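Q: Based on what follows, work out the 3D shape:
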Amino acid sequence: MNRTLPLLASFALMALPMLSHGKTDTYPTRPIRVVVPFSAASSADNLARALSEKLSEKLKQPLVIDNRVGAGGTLGVSAVAKAPPDGYTLLLTTSSPLVISPLIDRSVQYNVEKDLAPVAMLSTGPLLLVSSPNLPARNVQELIALLKKEPGKYSYASNGNGSYSHMAMELFARMAGVDLVHIPYKGPAQAEADVIGGQVTLMFDAVGTATSMIRAGRLRSYGTSSAQPDPLTPDQTPLAAQGGAALKGFDVFGWSGLLAPAGTPPSVIATLQTAVGEVLADAAFRELMAGRNTTLVKPQASREMAKQIRGDRAKWEQLVKSAGIKLE
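A: You can find the predicted model right below:
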């Protein structure tokens, strides 16, 4: 009798549990940390919390929000860029610290294309050009004429150097041929209040906060910064369609996305992309976020972040150089 066969069979039976365990040990097996480089209740934070709840259901693991605030979002981005590339530390951020900050801030210590791996674009949206209702210009053409009349007399508020509200106005001023004084603020609340009060002339404001003030008659809107109409503000016309030849092609919009450290396994990225795509395709979730003034990208567009980053950087790099914009 051959005693080798029973012995081999015994070893095979002993190995089955180990093989079975190896098959079930697939990503994710523990909680995932999602770094948001902005404060709680910011637009990025609100999206992160809503998305994380849905992704937790898909991935069968909790996603824990970690607000890493500071330096215009670059501290949080830097933390993720240096994190282990295992899929358990992710970044949910707006586009500014990915695209603009590296162009104007020499202290930025990460290279977006080398240190981070795009997972999915999540949302996109324009800004609204607003002023006090008392400003004697009722449309874009009248506004440009007024600003040209007395160069350097009028001012604009921004959420800080390098913010999208800053860059959008610099582009507007250059295309329209007007001279404006820049007054940077540390955030949108006081900037908006000073525009309402007339201490500052203009501002590119977020749709979420500006809309309520426009409806209340406390702000006047001249239109959206994106070339395409915004589904959240169908009553607002793009500036590019109103400003004649001067503003033809004017197109500024911010976006948010989910990223991982560079070197994260492709299988992990694919798992995340599939889960995010399913959430973005959920009609109820899209309606929920629209009610919160957030326009989600279409699922098929969610994987175009790398292309978007390259295009944005090329556009803003040209403006930064020509206008001499830098972090002060």
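Q: rest of the way, CA atoms for contacts and neighbours
A: OK.
Q: So what's the residue count around L135?
A: Counted with other Cα atoms under 10 Å, the neighbours of L135 add up to 14.
Q: and what of P299?
A: By the criterion of other Cα under 10 Å, P299 has 19 neighbours.
Q: V64 now?
A: Applying the criterion other Cα under 10 Å, we find 17 residues in the vicinity of V64.
Q: can you pull the contacts of it?
A: V64 makes contact with 31-34, 52, according to Cα atoms under 8 Å, 6 or more residues apart in numbering.
Q: Inside helices: which ones of those?
A: Cross-referencing these with the helices (criterion: DSSP state H) gives S52 as the overlap.
Q: just curious, which of the contacts of V64 is nearest to M169?
A: Distance to M169, by Cα to Cα, is smallest for V34 among the contacts of V64, at 31.5 Å.
Q: can you tell me which residues contact the closest one?
A: The neighbourhood of V34, defined by Cα under 8 Å, 6+ apart, consists of 48, 63-66, 89-92.
Q: Let's see that with 6 Å instead.
A: Taking Cα atoms under 6 Å, 6 or more residues apart in numbering as the definition of contact, the neighbours of V34 are 64-66, 89-91.
Q: how close does it sit to N67?
A: With distances taken as Cα to Cα, to the nearest Å, V34 is found 8 Å from N67.
Q: To check against the first, give me the structure of this:
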Amino acid sequence: MSRNLPTRRFALAAIASAAAAMLPFSAAADNFPSKPITIIVPFAAGGTTDILARIVGQALGADLGQSVVIDNRAGAGGNIGGQLAARSPADGYTLFMGTVGTHAINESLYKKMPFDPIKDFAPLSRVATVPNLLVANPAQPFKTVPELIAYAKANPGKVNFGSSGSGSSIHLSGELFKSMAKVDMVHIPYRGSAPAVNDLLGNQIAIMFDNMPSAIQHVRAGKLRPIAVTTAKRSPELPDVPTIAEAGVPGYEATSWFGLFAPAGTPAPIVAQLNKSLVKVLNQPEVKQKIAAQGGDVVAETPEQFAAFIKAETLKWSKVVKESGASVD
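A: Here you go, the predicted model:
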């Protein structure tokens, strides 16, 4: 028996060590959240990603009993914020408001990605889907899709369109339009939708395929001219604005979506708790109303449903990127 004693002691010590290692995670999950939560937004304040993050963050904080802080980290089509979030501690206290750009487009668009959209994140749920809205400065000489196409063909390379960054859905909506309408327009990337809209208001750029939440207020104020929506159906918020498909580019469709993620490795109980709270607040009438007022549709789902959706979207947009010829070094 004495010969086996060291082995038995080693085995017992290993078991005790493993149990002790699990305690912090278990305790963290039981006490979660015990401090403020940060949502990293990979675009500038004032854009759609930021607007949705603030709507959801406020409701999520109230439900969880902790404040939620918005941290805007713009640049590289969302990749700067995505890299920061992917490298953050996997403890549930740092979340990421991802987009169709960061999690379905950029992997095909960028030659080098600073993170893996699938492996480096734990999906929580989509938050909303929104149409993009083709808007122009009122000083521009076109009011409809056919007029825009005719003007662009008569003035190749002279119509510029802004976006929230290379690889964003706003950018790819424009590239898809260029390809399908067979026009030559120049892409001007910005560090977020808000600064691009500011230049559009000042007529420094001609048009944008902007996410509706960040453009609709200016349309309602008469500061921007709505030309068409990018979805297959008209938006209830702007029922008189035609779709691009019905206005002259048959088959055109592009929709943006936004969702919350945690870093990969976040304990399953915390992921489950965050998803439960997120789905709860997304189903609150006041939250639905706020998102609908921005032109968005709420989507509440399980992490598994969100993960399957992302895989399908990645396949879809990789084809769009390839066909458009868009790329970023």
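Q: what TM-score do we get after superposing?
A: After superposition, the two chains reach a TM-score (TM-score structural alignment, normalised by the length of structure 1) of 0.78; 303 aligned residues with a Cα RMSD of 3.1 Å.
Q: quick one on the thing from earlier: buried among the contacts of V64 of structure 1? Make that a PyMOL selection.
A: Typed into PyMOL, the line below selects the buried ones among these, using 16 or more other Cα atoms under 10 Å:
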select buried, resi 32+33+34+52
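Q: I'd like the contacts of V64 of structure 1 as JSON lines, with distance to E304 of structure 1 appended.
A: JSON lines is the format used below for the contacts of V64 of structure 1 (distance: Cα to Cα, whole Å):
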{"residue": "P31", "distance to E304 of structure 1": "27"}
{"residue": "I32", "distance to E304 of structure 1": "23"}
{"residue": "R33", "distance to E304 of structure 1": "23"}
{"residue": "V34", "distance to E304 of structure 1": "21"}
{"residue": "S52", "distance to E304 of structure 1": "21"}
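Q: Go through the contacts of V64 of structure 1 and flag which are in strands.
A: Of the contacts of V64 of structure 1, the ones assigned to strands by DSSP state E are 32-34.
Q: Mind putting those into JSON lines with distance to D105 of structure 1?
A: Listed next are those as JSON lines, based on distance: Cα to Cα, whole Å:
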{"residue": "I32", "distance to D105 of structure 1": "30"}
{"residue": "R33", "distance to D105 of structure 1": "27"}
{"residue": "V34", "distance to D105 of structure 1": "24"}
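Q: Looks to me like S221 of structure 1 is in a helix.
A: No. Using DSSP: H, G, I helix; E, B strand; the rest coil, the secondary structure at S221 of structure 1 is strand, not a helix.
Q: so what's it closest to, chain neighbours aside?
A: Setting aside the residues directly before and after it, S221 of structure 1 is nearest to V130 in space (Cα to Cα, 6 or more residues apart in numbering), at 4.4 Å.
Q: what sits against the one you found?
A: The neighbourhood of V130 of structure 1, defined by Cα under 6 Å, 6+ apart, consists of 202-203, 220-221.
Q: Mind checking what secondary structure it has?
A: When the rule is three-state DSSP, V130 of structure 1 gets the label strand.
Q: That one pairs with which position in structure 2?
A: Here V130 of structure 1 is matched to V135 in structure 2, going by TM-score structural alignment.
Q: can you confirm K276 of structure 2 is in a helix?
A: Yes. Checked against three-state DSSP, K276 of structure 2 lies within a helix.
Q: Quick one: map it onto structure 1.
A: Structural correspondence for K276 of structure 2 with respect to structure 1 (TM-score structural alignment): T274.
Q: For G22 of structure 1, see how far away that match is.
A: Spatial separation of T274 of structure 1 from G22 of structure 1 under the definition Cα to Cα is 22 Å.
Q: These two - which one has more neighbours?
A: T274 (16 against 10).
Q: how near is the more buried one to L259 of structure 1?
A: Distance of T274 of structure 1 to L259 of structure 1, given as Cα to Cα: 14 Å.
Q: Surely S125 of structure 2 is within a strand?
A: Yes. The assignment for S125 of structure 2, made by three-state DSSP, places it in a strand.
Q: what sits against it?
A: Under the criterion of Cα under 6 Å, 6+ apart, the neighbours of S125 of structure 2 are 259-260, 301, 303, 306.
Q: do P97 of structure 1 as well
A: The neighbours of P97 of structure 1, taking Cα under 6 Å, 6+ apart as the test, are 73-74.
Q: Assign a three-state SS to it, would you?
A: Reducing the assignment to helix, strand or coil with three-state DSSP, the entry for P97 of structure 1 is helix.
Q: In structure 2, what sits opposite S155 of structure 1 in the alignment?
A: For S155 of structure 1, the residue aligned by TM-score structural alignment is N160.
Q: gap between the longest helix seen in structure 1 and the chain center?
A: Using DSSP H to define each element, structure 1 has its longest helix at helix 4-24. Taking Cα atoms, centre = their mean, to the nearest Å, one finds the center of helix 4-24 of structure 1 at 50 Å from the center of the full chain.
Q: Give me the buried positions along that helix.
A: Those would be none for helix 4-24 of structure 1, no buried residues there (16+ other Cα under 10 Å).
Q: and T266 of structure 2, helix, strand or coil?
A: T266 of structure 2 falls in the coil class when you classify it by three-state DSSP.
Q: what residue of structure 1 takes the place of it?
A: For T266 of structure 2, the aligned position in structure 1 is T264, judged by TM-score structural alignment.
Q: so how far is P151 of structure 1 from its match?
A: T264 of structure 1 sits 51 Å away from P151 of structure 1 when distances are taken as Cα to Cα.
Q: Over to L202 of structure 1?
A: Distance of L202 of structure 1 to P151 of structure 1, given as Cα to Cα: 14 Å.
Q: neighbour-wise, which of the two wins?
A: L202 (28 against 13).
Q: got the contact list for whichever residue in structure 2 pairs up with that one?
A: Per TM-score structural alignment, the equivalent position to L202 of structure 1 in structure 2 is I207. With contact set as Cα under 6 Å, 6+ apart, I207 of structure 2 has these partners: 135-136, 161.
Q: Check the gap between the spatially most central residue of structure 2 and K223 of structure 2 for me.
A: Closest residue to the average C-alpha location of structure 2: T99 at 1.8 Å, with Cα atoms, centre = their mean. Relative to K223 of structure 2, T99 of structure 2 is positioned 27 Å away (Cα to Cα).
Q: One more: L201 of structure 2?
A: 7 Å.
Q: Repeat that for L200 of structure 2.
A: Applying Cα to Cα, the value for L200 of structure 2 to K223 of structure 2 is 10 Å.
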